[in-house]
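> Sequence first, predicted model second:
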Amino acid sequence: MAFWIIYWLYEISLVFILEPKRLFWTETILMAFLNVSVFYFCTYWALPQHKPKIPIVAFLIKILVLMVCYILIKTLMSYLLIYFGLSGNKTLTTNLTFYIVGSIWRLSYFIFLGTAFWFARMSILSEKRLRIKENEEQSLKNSILNMKLSFLKAQINPHFLFNTLSFLYSKSLDLSNELAKGIITLSEIMRYSLKDVDYDGKSLLSEETKHIKNLILMNNFRFQNQFNFNFRESGVKADHKIVPLILITLIENAMKFGEITDPENPVDISLEVENNQLSFSLTNKKKPADSLINDGHGIGIKYILYKLENYYPDKFSLDIKNEEKRYTLSLKIAL
């Protein structure tokens, strides 16, 4: 508002100094509103509000519409002002060509101001979005670092752990085959979790799928065979590799937030590799909201997106449908 007040004071001062007889307040105020309207129509209607890129054809069409409307409205206003003796500008009745050219020039001036304002506004918004994204990435990095530190603090000597599990496994063989199988499965899960990844930050997809099966088996022991979880895989070859924990995190989310004890609505997971493209789909019935202790699902998805964007830029698609009672996810990665 302050900008427009200063601007119109400047223009009125020029007219008052150069051609004081042409200063008609009614005409000046009406034309000021008309020209300011052009500025705002150009900024908030002709130009996109959420994209920094201008669609040229659509923009030119809107500017043409704006130009026609501006000239028609200004001409009607000028005729009425002249008729009632409220205008000192007789160009409309004496030189129509000069009037139209002058109107287009005036229109172009405010379109230029509106476009310049739009570029400045988009630049500020882009900078703001960039800062927000950088803050989110830094927050996510800090969260991952804290997770790693927590893991390291909680980690005990692996050799002692595996030796203890081996001892428990050998002692349990005579007691219960299921208990022995549970102990050796736990040992394999821990071994995979502590294993270092390759130089490229990836591990074998076959090992990842084996880890998934071990997790499912372990939870089946835990829920006494009431764990309704369907997992299908096909097309996995010995040389296929993937960034670890992406698929595991998705499956752990399904175990945490999905209704896993309903035999009529089992968690359904499919993993397929074809032409070096991994297709992973997951569907589960959601637990009632009041049965969840806390909702950490957003953190898991942010972690997955962070990994995908860093290791598979422009090589993945992630589609999520989070309905009231059902959760569906589809992930495709070019390996």
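Cool, the structure landed. On a predicted model such as this, the values are computed, not experimentally measured, just so you know.
> CA atoms for contacts and neighbours, from now on please.
OK.
> gap between stretch 129-145 and the chain center?
Distance of stretch 129-145 from its chain centroid, counting by CA atoms, centre = their mean, to the nearest Å, is 14 Å.
> sorry, that was for stretch 3-16
On CA atoms, centre = their mean, the centre of stretch 3-16 falls 44 Å from the chain's centre.
> mind listing what's buried in it?
In terms of neighbour count (16 or more other CA atoms under 10 Å), stretch 3-16 has no buried residues at all.
> Around M31, how many other residues sit close by?
Other residues lying near M31 total 15 when counted by other CA atoms under 10 Å.
> I'd assumed it was in a helix, is it?
Yes. Counting by DSSP: H, G, I helix; E, B strand; the rest coil, M31 is located in a helix.
> Buried ones in the helix or strand that contains A58, by neighbour count?
Counting by DSSP states H and E, the element that carries A58 is helix 56-83. For helix 56-83, the buried set under the neighbour-count rule, 16+ other CA under 10 Å, comprises 59, 62-63, 66-67, 70-71, 74-75, 77-79, 81-82.
> Can you list the residue ranges for strands in the stretch 201-335 of the chain?
Using DSSP state E, counting those that start in this stretch, the strands found in the stretch 201-335 of the chain span residues 203-204, 229-234, 241-242, 267-274, 277-285, 316-322, 326-334.
> Give me the buried stretch members for the last one, please.
By that I understand strand 326-334. Using 16+ other CA under 10 Å as the test for burial, strand 326-334 gives Y327, T328, L329, S330, L331, K332, I333, A334.
> can you tell me how far the second one sits from A289?
Using CA to CA, to the nearest Å, T328 is found at 17 Å from A289.
> for the third one, same thing?
L329 sits 19 Å away from A289, going by CA to CA.
> this is the comparison structure:
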Amino acid sequence: MDNISIHINIYALIIWLILLLGISYIYRQWRIEKLKTAKLEKVLKDTEDKIQAIQLADIDYKLNPHLFKNVLNAIQSHAYQTYHSLDSLSNVLDYILYESKRKYVSPSQEIDFAASLIEIYKIKLSPFFDLKLKRLINDNEPLLNQKLMAPLISIDLIENAFKHADLQSANSFIAITFEFRNNIFALTVANKVSEKKAFKKENHGYGTNILKQRLEIIYKDNFTFDKFIEDDVHIAHLKIDLLEHKAKMLAAR
């Protein structure tokens, strides 16, 4: 009986050793596969970032000369300039040359830039033209001064309003509203649609397409962008959830 018990214990020990070795092998293989998966995910993430950088660089290359042309055309439309207009021009050019090269700026920087751009475009307008600019901003918002906004994101909506509104009509108007509440950036631009038929160029809608591309690449599903006409008023509305965007940025690191 003692010999039988000894043999049984030996067999049991061997079985346990085999099981432990098997479990150890499976665990090591699992660790190896996990490391491989992590490395692969990092390579894919780096590749995606590089592709996005190339796409955004191409967009920025096309965007900045376009903006320069429109700004200079506004300045050229009048031979005289006030100190205020020149100061706004200086702010706009500084932003285009330096801040626009960054991946992100703060919401407050983007809003200040847009306000300076509007001051330049006002040169075209009659003193009696109905232009409204509102800032509904909570200065205590924690993300207001954090680098989360894609630079020049507000250009297309503002430029389109000045381009398509009938600036000579007595009942025409442009209304631009910036909002920053609950860490959400919102821009609403409304203008009375011109009764004159606009001459459609080959690159008609090019700026809007660029804006959509940038929003989809940078903010993915953390934004909404709508354009529609209601009672002869063209309305464009952009909203970006910067808190959600920041959370996803941190999770991706």
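That came in fine, so what should we check first? Keep in mind that this is a model prediction, so the values were computed, not measured.
> related to what we said a few turns ago, please render the strands of the stretch 201-335 of structure 1 as a markdown table that adds distance to W118 of structure 1 to the earlier fields.
Converted to a markdown table, those look like this (distance: least, CA to CA, whole Å):
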| stretch | distance to W118 of structure 1 |
| --- | --- |
| strand 203-204 | 48 |
| strand 229-234 | 51 |
| strand 241-242 | 43 |
| strand 267-274 | 47 |
| strand 277-285 | 42 |
| strand 316-322 | 32 |
| strand 326-334 | 37 |
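> and of the ones you listed, who's closest to E134 of structure 1?
E134 of structure 1 lies closest to strand 316-322 among the strands of the stretch 201-335 of structure 1, at 21.5 Å (CA to CA).
> Report the angle between that closest one and strand 277-285.
If you take axes from the mean of the first three to the mean of the last three CA atoms, to 10 degrees, strand 316-322 of structure 1 sits at 10 degrees to strand 277-285.
> which parts of strand 316-322 of structure 1 are buried?
F316.
> That strand against structure 2, how far on average?
Once the two are superposed, strand 316-322 of structure 1 sits an average of 1.6 Å from its aligned residues in structure 2 (mean CA distance after the TM-score superposition for structure 1).
> Give me the contact list for that strand.
Outside strand 316-322 of structure 1, the residues that touch it by CA atoms under 8 Å, 6 or more residues apart in numbering are L308, Y327, T328, L329, S330, L331, K332, I333, A334.
> Which residue, neighbours along the chain excluded, lies closest to whichever residue in structure 1 pairs up with L187 of structure 2?
Residue pairing (TM-score structural alignment): L187 of structure 2 is matched to F280 of structure 1. Closest residue in space to F280 of structure 1, ignoring its immediate chain neighbours: L271 at 4.6 Å, by CA to CA, 6 or more residues apart in numbering.
> Tell me which other helices or strands the helix or strand just after the helix holding A58 of structure 1 touches.
As assigned by DSSP H and E, the chain's next helix or strand after helix 56-83 of structure 1 is helix 91-94. Judged by 3 or more CA pairs under 8 Å, 6 or more residues apart in numbering; DSSP states H and E, helix 91-94 of structure 1 is in contact with helix 56-83, helix 96-154.
> Next, the angle from the first one to helix 96-154.
Spelled out, that is helix 56-83 of structure 1. Interaxial angle, helix 56-83 of structure 1 versus helix 96-154 (the same axes, to 10 degrees): 140 degrees.
> In structure 2, what stretch matches helix 56-83 of structure 1?
So helix 56-83 of structure 1 sits over no part of structure 2, by TM-score structural alignment.
> Show me what that helix is packed against.
Contacts defined by 3+ CA pairs under 8 Å, 6+ apart place helix 56-83 of structure 1 against helix 25-41, helix 91-94, helix 96-154.
> just the angle between it and helix 25-41, please?
Orientation check (the same axes, to 10 degrees): helix 56-83 of structure 1 against helix 25-41 gives 170 degrees.
> where's helix 56-83 of structure 1 relative to the chain centroid, distance-wise?
With CA atoms, centre = their mean as the basis, helix 56-83 of structure 1 stands 39 Å off its chain's centre.
> and if you look at the last one?
Centre-to-centre, helix 96-154 of structure 1 and its host chain are 15 Å apart (CA atoms, centre = their mean).
> now the end-to-end length of stretch 313-325 of structure 1.
Stretch 313-325 of structure 1 has an end-to-end distance of 32 Å (CA to CA).
> mind listing what L148 of structure 2 touches?
Residues near L148 of structure 2 by CA under 8 Å, 6+ apart: Y104, V105, S106, P107, L242, K246.
> I'd like those as TSV, with distance to Q55 of structure 2 appended.
As requested, the contacts of L148 of structure 2 are exported to TSV (distance: CA to CA, whole Å):
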residue	distance to Q55 of structure 2
Y104	15
V105	19
S106	22
P107	23
L242	22
K246	21
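> Distance to K227 of structure 2 and neighbour count added to those, as JSON lines?
Formatted as JSON lines, those follow (distance: CA to CA, whole Å; neighbours: other CA atoms under 10 Å):
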{"residue": "Y104", "distance to K227 of structure 2": "25", "neighbour count": "17"}
{"residue": "V105", "distance to K227 of structure 2": "25", "neighbour count": "19"}
{"residue": "S106", "distance to K227 of structure 2": "25", "neighbour count": "16"}
{"residue": "P107", "distance to K227 of structure 2": "22", "neighbour count": "23"}
{"residue": "L242", "distance to K227 of structure 2": "21", "neighbour count": "24"}
{"residue": "K246", "distance to K227 of structure 2": "26", "neighbour count": "17"}
